[in-house]
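Chemist: any chance you can model this:
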Amino acid sequence: MENYSKGSNEEEPWDLSKVSIPSIPEDITWMKVSPGAKMRNLLEFALKDFKDKDQILWSGSGPAINKTISCAEIMKHKFSSVHQISTVCYRKVIEYWDPLIDALDQLKVTRDIPTIHILLSKQLLDTTVSGYQDPGNKSVFWKTPYGTPGSNQRPRRNQNRDPNNKNRSDLG
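Modeler: This is a model prediction of the structure:
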């Protein structure tokens, strides 16, 4: 690849019909998160809009997935009785690589970028849909395997081990 420089990118356009969440209204507020977007600006608009509307859809792909999830979680924290449906899919991106040597041809690389869609709703959603979370469903994600939520105490290991390794028979 040292003989090529990165050229332009063509991203598959966002299309509401390709979102695999059932019954999304056409007039929904759709927050398409990009990696360079400021969370403060996104949330300011979304929080204001969600006061008047019943649903909002958050979408992000590639490096914007973490920011998309964070925005949706902050919204859920601000509005306590919010239902959620999340789906993960892929979005196509075509990358063009321009040759640095005249004898070479331009390369065209098609990649599938991971994408997440998170629908938040004040109204009850279809609970049978995969990816549904009800408003009170925090126990599954916040519970640690070691006890109560937030607990970082782990079971002790090797309590009877000699710190000077005198009991190790495998060292001969």
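
Chemist: make it CA atoms for all contacts and neighbour counts henceforth
Modeler: Noted.

Chemist: give me every residue that touches the spatially most central residue of the chain.
Modeler: For the chain, the residue nearest the mean C-alpha position is residue 65 (3.7 Å; Cα atoms, centre = their mean). The contact partners of residue 65, by Cα atoms under 8 Å, 6 or more residues apart in numbering, come to 59, 115-116.

Chemist: another sequence for comparison is provided below:
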Amino acid sequence: MELQGAAVNLGAPSTSHPQNFSQGDFKRVRRTVDGRPFPIPGLAADVLHMQVKEGSKIRNLLRFVTARMQGEGKGSNGTSLRQVVFTGSGRGVTKTITCVEILKRKMGGLHQVSKLYYMTVNEVWESPQKGAECSKQRTLPAICILLSKDPLDPQEPGYQPPETLSEEEKRHRALLRPAESPSTYTAKRICMT
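Modeler: Prediction:
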């Protein structure tokens, strides 16, 4: 089979079809998300909201939440937090679920309510060379998970009670956890002369 070709300049903009832009020609200038409230009814006003994105570091999120829920970061009334809400959308949904599962195992005794929903994202793109503007509306899957130290309504759809562990599982987990130690480590420098 013989290839028939024509001279194509890949670096030059196409003038024969000005309405046919590639995504590389456009740059996103604005992104708005629908301001819908959380799909979980009856949330307290001072609940900690953790928005998990695709690029979020799980270690950083969990360190912050654990410190706040264990009382190191006191709330406005001087008590530790009782509830936290994790939300994520698009490719951040799996990371959101991972954060929640790790925190449940780390803290223990947390009640959970999970809600799935869709959110609408409006994006405005413009081409700096051509002065054209394009608007795009996308619907993304999203998840909202409430974790609470206090009991929640077991009749609420999406409710999960705290995990109950047998005595053997508790001993096994205690062996896996490191002993209480300071959060900072110091290293000694040894000079051999």
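
Chemist: between the contacts of residue 65 of the first structure, which is nearest residue 4 of the first structure?
Modeler: residue 115 (27.9 Å; Cα to Cα).

Chemist: who's in contact with that closest one?
Modeler: Contact partners of residue 115 of the first structure, counting by Cα under 8 Å, 6+ apart, are 59-62, 65, 88-91.

Chemist: just to revisit the earlier point, aligned partner of the residue nearest to the centre of the first structure in the second structure?
Modeler: In the second structure, the residue equivalent to residue 65 of the first structure is residue 93, according to TM-score structural alignment.

Chemist: tell me which helix or strand that match sits in.
Modeler: Element membership for residue 93 of the second structure (DSSP states H and E) is helix 93-107.

Chemist: check the mean deviation of that helix from the first structure.
Modeler: In this overlay with the first structure, the average offset of helix 93-107 of the second structure from its partner residues is 0.8 Å by mean Cα distance after the TM-score superposition for the first structure.

Chemist: which residues touch residue 32 of the second structure?
Modeler: 121-123.

Chemist: what number of residues are in the vicinity of the corresponding residue of the second structure for residue 24 of the first structure?
Modeler: Matched across to the second structure, residue 24 of the first structure falls on residue 43, judged by TM-score structural alignment. By other Cα atoms under 10 Å, 13 other residues sit near residue 43 of the second structure.

Chemist: cool, and residue 95 of the second structure?
Modeler: Residue 95 of the second structure: 20 surrounding residues under other Cα under 10 Å.

Chemist: helix/strand/coil for residue 67 of the second structure?
Modeler: Under the three-state scheme (DSSP: H, G, I helix; E, B strand; the rest coil), residue 67 of the second structure adopts helix.

Chemist: wait, I meant residue 113 of the second structure
Modeler: Three-state assignment for residue 113 of the second structure (three-state DSSP): strand.

Chemist: which non-adjacent residue is nearest the equivalent of it over in the first structure?
Modeler: Aligned counterpart of residue 113 of the second structure in the first structure: residue 85 (TM-score structural alignment). Nearest non-adjacent residue to residue 85 of the first structure, counting by Cα to Cα, 6 or more residues apart in numbering: residue 132, 4.3 Å away.

Chemist: that neighbour reaches residue 84, doesn't it?
Modeler: Yes. Under the criterion of Cα atoms under 8 Å, residue 132 of the first structure makes contact with residue 84 at 5.6 Å.

Chemist: so the two - more neighbours on which side?
Modeler: Using other Cα under 10 Å, the more surrounded residue of residue 132 of the first structure and residue 84 is residue 84, with 26 against 19.
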